[in-house]
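**Q** could you work out the structure for the sequence below:
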Amino acid sequence: MDDDTLFPRERVEIAPGAVHLPGWLGRERSADLLAACRAWALPPAGLRTVLMPNGGRMSVEQVSLGWHWYPYGYARTVVDGDGAPVKPFPAWLGAWAGQAVADAGPGAEAAAHAPAALPFDIALVNFYGPGARMGMHRDSDERVPAPVVSFSLGDTCLFRFGTPEGRGRPWQDIELRSGDAFVFGGPSRLAYHGVPRTRPGSAPAGLGLSGRLNVTVRVSGFSAAEDGVPQA
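**A** Take a look at the predicted model:
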């Protein structure tokens, strides 16, 4: 529920299995998540920019929890950075993600996903500074169709949500504000999505954050014995 809006924004199903939960975090959880993100961003295995295979660099800065993401796979160490072991994934963040999925409703859940057997075990934390954006992509490096949960902090962004078929239209543009959650699973699990722009200076004054943080929580489907996923 929103804390700072006159008329509360309602839960909206954007596409089958894709649900926007405005203000889901609330003030207390937003503050707790921001404090955690600041700790996770510190080295070793801290915030970094990602070098893509084509030689370009992502404009967002990123840190991983549980498993380290690199284009296009996962590892237990920061293979494209300082080589340090990835920071652990916190159980409380997985519990938040599970509750958000439950609040999103049954359409967001994948029939093949058993939450008790396959807990959330990955988080990607993206920091959007001035001018940062995220191109259209899909989260396809995991091995199970469990839903993805996204939490937003700080500046408002334009979140573009498309279809699993490709990066182009049709898509929908959604405004994600600080404290919002967005869940996509089921038929929308592999939908293309991106962030064309953020709105600098739009973060809640009491939060104490300049820029935007996005924490995306996922289920890997990897076994504990694995040491990574090779690039496809």
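**Q** please count neighbours and contacts with C-alpha atoms only from this point.
**A** Fine.
**Q** where along the chain do the helices fall?
**A** Counting by DSSP state H, the chain has helices at residues 26-40, 91-104.
**Q** just those: most buried one?
**A** Each of these was assessed for mean neighbour count using mean count of other C-alpha atoms under 10 Å. The highest is helix 91-104, with a mean of 18.
**Q** centre of the chain to that one, how far?
**A** Chain-centre distance of helix 91-104: 13 Å, with C-alpha atoms, centre = their mean, to the nearest Å.
**Q** to compare against the first, here's another:
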Amino acid sequence: MSGDPLPFPRERADPAPGAVHLPDWLAPAEQRRLVESCRAWARPPAGMRTVRLPGGAEMSVRTVCLGWHWYPYGYARTVVDGDGTPVKPFPDELGDLARRALTAAYGPDGRATVAGTAGYAPDIAGTAGYAPDIAGAAGYAPDVALVNHYPHGARMGLHKDRDERTDAPVVSLSLGDTCVFRFGNTETRTRPWTDLELRSGDLFVFGGPARFAYHGVVRTLPGTADPALGLTGRLNITVRQSGLA
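**A** I've put the predicted structure just below:
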């Protein structure tokens, strides 16, 4: 979407066991449909809001939640840190898209073959060629999505997605401006990590040994989105299975 100077497509990357980057996974028409859906989800009530952390700082991204409302650090059925209204339902289209994403990342049998990952993290050192068993799409029941809008200058510090009561994989979709995404290890916020360029239409999935790895957005690259999207900044949709009743 942002233009690739090379005459051939970017290739799949497996930065850690269970972590998969599939460039250009969403077709342009799918991207445009998702941007329009995000606009509808962002409208009040239970619309997009700025999240305030317990220490008082505000996140630089703005967020709207679907299915369950995420707040630091838990889930609720209402926007407890906003207008107090019921959270919007989790859309079937995102559930179908997430199951399709798992099949693309891990294959129909739910196994992820990972190469070249030796020394990635202390608990999985020497795992080159490791193929972890990860639940396939058939058993995946996502019920929550976070839609984050990154205006110019926004970033996301290294963190773990650990408020869910399950280790089911996280599916992440990028729309709009390109970002530098940092995927770290499961032990600390320090190295080793891998920096990846996520462009509009890219898919990133992390599950299995990588499910609780630290990750974040170092920076976005303003003006890299396809003008046809009509989008300023970056949208990131993360789909998860909460494990909540």
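**Q** TM-score for these two?
**A** The TM-score (TM-score structural alignment, normalised by the length of the first structure) is 0.91; 222 aligned residues with a C-alpha RMSD of 1.8 Å.
**Q** ok so, going back, need the helices of the first structure in a markdown table with distance to E13 of the first structure, can you?
**A** Shown next, in a markdown table, are the helices of the first structure (distance: least, C-alpha to C-alpha, whole Å):
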| stretch | distance to E13 of the first structure |
| --- | --- |
| helix 26-40 | 20 |
| helix 91-104 | 8 |
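**Q** out of the ones you listed, which comes closest to A18 of the first structure?
**A** helix 91-104 (8.1 Å; C-alpha to C-alpha).
**Q** tell me the angle that closest one makes with helix 26-40.
**A** 140 degrees (axes from the mean of the first three to the mean of the last three C-alpha atoms, to 10 degrees).
**Q** compared with the second structure, how much does helix 91-104 of the first structure deviate?
**A** On superposition with the second structure, the mean distance recorded for helix 91-104 of the first structure (mean C-alpha distance after the TM-score superposition for the first structure) is 0.9 Å.
**Q** contacts for that helix?
**A** For helix 91-104 of the first structure, the external contacting residues (C-alpha atoms under 8 Å, 6 or more residues apart in numbering) are 11, 19-21, 24, 108-109, 115, 119-121, 147, 149, 181, 183, 217.
**Q** returning to that earlier point: wait, which of the helices of the first structure is closest to P85 of the first structure?
**A** Taking these one by one with C-alpha to C-alpha, helix 26-40 is closest: 12.5 Å.
**Q** just want the most central residue of the second structure.
**A** Centroid-nearest residue in the second structure: S172, 2.6 Å away (criterion: C-alpha atoms, centre = their mean).
**Q** so it touches L235, yeah?
**A** No: contact criterion C-alpha atoms under 8 Å: S172 of the second structure and L235 do not qualify, at 10.4 Å.
**Q** what residues are up against the aligned partner of the residue nearest to the centre of the second structure in the first structure?
**A** Per TM-score structural alignment, the equivalent position to S172 of the second structure in the first structure is S150. With contact set as C-alpha under 8 Å, 6+ apart, S150 of the first structure has these partners: 181-183, 214-217.
**Q** do G84 of the second structure as well
**A** Contacts of G84 of the second structure (C-alpha under 8 Å, 6+ apart): 46, 78.
**Q** go again with 6 Å.
**A** Neighbour list for G84 of the second structure: T78 [criterion: C-alpha atoms under 6 Å, 6 or more residues apart in numbering].
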